[in-house]
Structure formats: structure tokens, C-alpha cells
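Just the structure for this:
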Amino acid sequence: MRQRLADNGIFLLRVSVAMMMLSHGIPKALGYEELVQSFPDPLNVGTEVSAMLIVFAELGCSVLLLLGLFGRVAAASLFIAMMVAAFVHHFHDPWASKELPLLYAAVFAALTLTGSGSTSIDRWFSRKVLETGERSSRAPHPTEPAEPR
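Got it, this is the predicted structure:
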């Protein structure tokens, strides 16, 4: 019962934060040409690369997180993006400007640690791999004929 509640909590957290992050990523992707013209370069890699990275994180990684596909990698990428937003982009801004990216970062850190949970494509794939691995690595019983190679 406790595991089911924990899995439901992870699912709720993962889906809700992914949907919220999509509300930031979709407008950036739709207005990409204008975004590149005005986007800051907090990592000193160029405005176009910075804009591509944030669109990849906020849109691409959010979709992956929503699906529960490569959940830990997606959450870790979003964690890094939010830390850059809080401590590089908003470095000189007041605490109130850092608060939302830090809240997102805390959620993404938790999802990086927990993974996508049981209601995810990651879990489905891991079950399939385990099933396939069990079948292929099982030694035949002495009375069973060996499988042809």
C-alpha cells in the first residue's frame, strides 16, 4: 500500500511539473527566432546555443519527463537548467526572482533521485529487459535440449 502511494505521488509530481515546465518551453519554441535575438548568454557559449539548450530542456526534457522516458536524465537536465537560471541568469536579482527556479530545481533533484516511478515508459522498458534477460541467461535444465545457436 505504501509503495503504491509513493508511486502515485511520484507520478503526480512528475506529470504536474512537466506540464508546468511545458508552459515555459512551448512559447520559447514557438517564438524561437525572436528568442535568439534577445536571449541572455549566461554560460558564455553564444545566445543561439543558450537558447537551444533552454528550449531543449524546457520542451524536450519536459516531454520526456511527462512520458517517463529517460526520466532521470531529463530531470537532471532540467535541474541544471534551473540552477543556471537561479544562480547565473538571476545572479544579481533579488531572492524572489530565484525562488521559482529553485523550487523547480528541488523537484527535479527529487525526480533525479527517485526516477520516473512505476507508471512510466522507463519502468515498462526495464520490465521487458528483465524478462528478456531472464529468458536468455537461464541455463537449460539437464533434461531440456540445448537451444540451437
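
Every contact and neighbour count from this point should use C-alpha atoms.
Fine.

Find the helix or strand that residue 117 is a member of.
Following DSSP states H and E, one finds residue 117 outside all helices and strands.

That one: what's it in contact with?
7, 10, 11, 68, 123 (C-alpha atoms under 8 Å, 6 or more residues apart in numbering).

where exactly do the helices run in this structure?
Assigned by DSSP state H, the chain shows helices spanning 2-30, 32-38, 47-55, 62-67, 71-84, 95-114, 121-137.

Output those helices in a markdown table, with mean neighbour count appended to each entry.
As requested, those are exported to a markdown table (neighbours: other C-alpha atoms under 10 Å):
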| stretch | mean neighbour count |
| --- | --- |
| helix 2-30 | 16 |
| helix 32-38 | 14 |
| helix 47-55 | 19 |
| helix 62-67 | 23 |
| helix 71-84 | 23 |
| helix 95-114 | 17 |
| helix 121-137 | 12 |
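
Would you do the same for the sequence below? I want to compare the two.
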Amino acid sequence: MKDLGLLILRVCSSILMLTHGLPKFLKLIAANFEFGDPLGIGAAPSLFLAVIGEFICPIFIIIGFKTRWATVPTIITMLVAAFIVHASDPYQVKEKAFLFLLTFTVILLVGPGKYSLDKR
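Below is the predicted model of the structure:
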């Protein structure tokens, strides 16, 4: 049952993350680089990094390919969201970022389970 639980955690969390990443991905491919710059590296690089963390890596996590590595950009993105982008916001605003951070940290620590490409 542990592996089934990890599959559900991996897939459902990543699908939920994709709902945040898809609009950013569509913005990126439309060459609309208007985006926040929380790290001071520029709007376009910030958007690109957010797309990697919220769209590309969750796809890898869903299929279980290089899962532990794929969680790292997503975790970093959620750290930036929680502690920089929403630093002055009330907890209720930060809560989603914390939940995603917790979920993807658990996936990093325990791995993808046997229902993944990593285990094939």
C-alpha cells in the first residue's frame, strides 16, 4: 500500500502544481515575459525558472522519471513563493506554498515508489 500511496501523492500533487504552472508556461511560449522578479534576476529568467519548477518538473514527477531530482526545483520555487513573494502576506495566502513545499519534500525524502519509471 505504501507504493500506491506514493503514486497518489506524486501524481495528485503534481497535477495540482500543473494548474499553477500551465498559465506561466503559456505566457512563456507566447513571449509575454511580464512577471515578478523576486530574486532580482529579471522578469524573463524568473518566469523561466517558475515554469521549470511548476510545469516541467511536475511532469517528470508524475511519470516518476528522475523524481528526486525533479522535486528540487519545485521545492525551491515553493520556498521563494512562501518566504519571498508572499513574505508579508498573511498565513492563509502562504499556506498553499507551504503545503506544496511539504508534499514535494516528502517525495524527495522517500522517493517515487515502485510505480514509477525510476523503479523500472
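
TM-score them against each other, please.
The TM-score (TM-score structural alignment, normalised by the length of the second structure) is 0.94; 118 aligned residues with a C-alpha RMSD of 0.9 Å.

ok, the contacts of residue 117 of the first structure in the second structure: which stay?
Of the contacts of residue 117 of the first structure, the ones still in contact in the second structure (both residues aligned by TM-score structural alignment, their matches' C-alpha atoms under 8 Å) are 7, 10, 11, 123.

What residue, apart from its backbone neighbours, is nearest the last one spatially?
With C-alpha to C-alpha, 6 or more residues apart in numbering as the criterion, residue 123 of the first structure has its nearest non-adjacent residue at 7.0 Å, and that residue is residue 117.

measure residue 105 of the second structure to residue 113 of the second structure for me?
Residue 105 of the second structure sits 14 Å away from residue 113 of the second structure, taking C-alpha to C-alpha, to the nearest Å as the criterion.

Same check on residue 33 of the second structure?
Counting by C-alpha to C-alpha, the gap from residue 33 of the second structure to residue 113 of the second structure is 37 Å.

repeat for residue 69 of the second structure
In this view, residue 69 of the second structure and residue 113 of the second structure are 14 Å apart by C-alpha to C-alpha.

if we can go back for a sec, corresponding residue for the residue nearest to residue 123 of the first structure in the second structure?
Structural alignment (TM-score structural alignment) places residue 117 of the first structure against residue 113 in the second structure.

Let me have the contacts of residue 117 of the first structure in a markdown table, extended by distance to residue 92 of the first structure.
Shown next, in a markdown table, are these (distance: C-alpha to C-alpha, whole Å):
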| residue | distance to residue 92 of the first structure |
| --- | --- |
| 7 | 39 |
| 10 | 34 |
| 11 | 35 |
| 68 | 35 |
| 123 | 41 |
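
Point to the residue nearest the middle of the second structure.
Centroid-nearest residue in the second structure, with C-alpha atoms, centre = their mean: residue 74, separated by 3.2 Å.

Would you confirm that residue 46 of the second structure contacts residue 35?
Yes. Residue 46 of the second structure lies in contact with residue 35 (C-alpha atoms under 8 Å); the separation is 7.3 Å.

ok, residue 26 of the first structure - contacts?
For residue 26 of the first structure, the contact set (C-alpha under 8 Å, 6+ apart) comprises 58, 59.

Would you quantify the distance from residue 131 of the first structure to residue 77 of the first structure?
30 Å.

again but with residue 4 of the first structure, I slipped
Taking C-alpha to C-alpha, one finds residue 4 of the first structure at 27 Å from residue 77 of the first structure.

again with residue 43 of the first structure
Separation of residue 43 of the first structure from residue 77 of the first structure (C-alpha to C-alpha): 15 Å.
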